[in-house]
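**Q** need a structure here:
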Amino acid sequence: MTEAFKKAAGGRSTTGRRKRRALISVSLSSNGSS
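**A** Model (predicted):
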């Protein structure tokens, strides 16, 4: 999962930033849920 996100972020800075923010949000949510 991280590799795919890293590849997407590497491909586009703007998209990568947005995806990174979403990933952080999902990560926080997942951690809270877990």
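
**Q** only C-alpha atoms for contact and neighbour calcs from this point on.
**A** Fine.

**Q** so where do the helices sit in this protein?
**A** Assigned by DSSP state H, the chain shows helices spanning 2-11, 13-33.

**Q** and those helices as a markdown table, adding mean neighbour count?
**A** Shown next, in a markdown table, are the helices of the chain (neighbours: other CA atoms under 10 Å):
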| stretch | mean neighbour count |
| --- | --- |
| helix 2-11 | 12 |
| helix 13-33 | 12 |
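
**Q** this one next, for a side-by-side:
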Amino acid sequence: MTLERFLILGAILFGIGLYGALSKKHAIAVLMSLEI
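**A** Sure, this is the predicted structure:
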């Protein structure tokens, strides 16, 4: 697996995880923790 594919896969997984976190009821608390 090339480095480029690894980075793309990581970005996709990060995006999915971030979307899942923002979809939770405590989205504001998640945003606050991300900004710190």
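
**Q** so how much does stretch 9-18 of structure 2 differ from structure 1 once superposed?
**A** Taken over the aligned residues, the distance from stretch 9-18 of structure 2 to structure 1 averages 0.4 Å (mean CA distance after the TM-score superposition for structure 1).

**Q** That stretch aligns to what range in structure 1?
**A** Using TM-score structural alignment, stretch 9-18 of structure 2 lines up with residues 18-27 of structure 1.

**Q** Give me the contacts around that stretch.
**A** By CA atoms under 8 Å, 6 or more residues apart in numbering, the residues outside stretch 18-27 of structure 1 that reach it are 5, 9.

**Q** What is the distance between it and the centre of its chain?
**A** Taking CA atoms, centre = their mean, to the nearest Å, one finds the center of stretch 18-27 of structure 1 at 4 Å from the center of the full chain.

**Q** Show the contacting residues for the nearest residue to residue 6 of structure 1 once chain neighbours are set aside.
**A** Distances taken as CA to CA, 6 or more residues apart in numbering put residue 16 closest to residue 6 of structure 1, at 7.6 Å, once the chain neighbours are dropped. Contacts for residue 16 of structure 1 (CA under 8 Å, 6+ apart) come out as 5, 6, 8, 9, 10.

**Q** Many thanks, we can stop here.
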